[in-house]
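*Asks:* give me coordinates for this.
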Amino acid sequence: TSLGESIGTKPIGRNPLGMAIAQMVGVQFSTTTGMQGISAIRPGHDERL
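*Replies:* I've put the predicted structure just below:
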C-alpha cells in the first residue's frame, strides 16, 4: 500500500512509468478481488459456510 501511495503521489508528467505500474497493479488487485468475490457467491462455497 505504501508503495502504491508513494507512486500515486508523484506527478504524472515526472513519473509516467510509475503511474503506469500503479495502474497495472491496481487492475491486478481489482481482478483478484473480483474473482474472490465471484467464487464466494458460488453455491458450493455457501454450503461450506
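*Asks:* contacts, neighbours, all on C-alpha from now
*Replies:* OK.
*Asks:* helices of the protein, start to end?
*Replies:* Here the chain has its helices, by DSSP state H, at 2-9, 16-41, 43-48.
*Asks:* now the other sequence, so there's something to compare against:
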Amino acid sequence: MAELVGECAGCKKDIYCLDGFLNGVVTKDKEIFCFECIDSNDEKEKNPQS
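*Replies:* As a prediction, this is how the structure comes out:
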C-alpha cells in the first residue's frame, strides 16, 4: 500500500509511505527529501569544491 506523504523540498517529487516505510528522509527542520536529493546534498557537504 502506498500513501502520499508530501513532496521533496528539493525537487518537488512526490514522497510516499510504502507499506509503513517512508520513501525519503525527514530532516531536523521537518522537511522531507527524496533519497536522490539527500544523497546529492551529502556529497556537496563532503566536497564543497565540486
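*Asks:* mind checking the TM-score on these two?
*Replies:* Overlay of the two chains. TM-score (TM-score structural alignment, normalised by the length of the first structure): 0.37; 28 aligned residues with a Cα RMSD of 3.2 Å.
*Asks:* make JSON lines out of the helices of the first structure and add mean neighbour count.
*Replies:* Formatted as JSON lines, those follow (neighbours: other Cα atoms under 10 Å):
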{"stretch": "helix 2-9", "mean neighbour count": "12"}
{"stretch": "helix 16-41", "mean neighbour count": "13"}
{"stretch": "helix 43-48", "mean neighbour count": "9"}
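*Asks:* tell me the contacts of Cys17 of the second structure?
*Replies:* 2-5, 23 (Cα atoms under 8 Å, 6 or more residues apart in numbering).
*Asks:* narrow these to those in helices?
*Replies:* Of the contacts of Cys17 of the second structure, none are assigned to helices by DSSP H.
*Asks:* of those residues, which is the most crowded?
*Replies:* Neighbour counts for those (other Cα atoms under 10 Å) peak at Asn23, which has 19 neighbours.
*Asks:* rewinding a little: please convert the contacts of Cys17 of the second structure to a markdown table, extending it with distance to Cys37 of the second structure.
*Replies:* Converted to a markdown table, those look like this (distance: Cα to Cα, whole Å):
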| residue | distance to Cys37 of the second structure |
| --- | --- |
| Ala2 | 21 |
| Glu3 | 20 |
| Leu4 | 18 |
| Val5 | 17 |
| Asn23 | 12 |
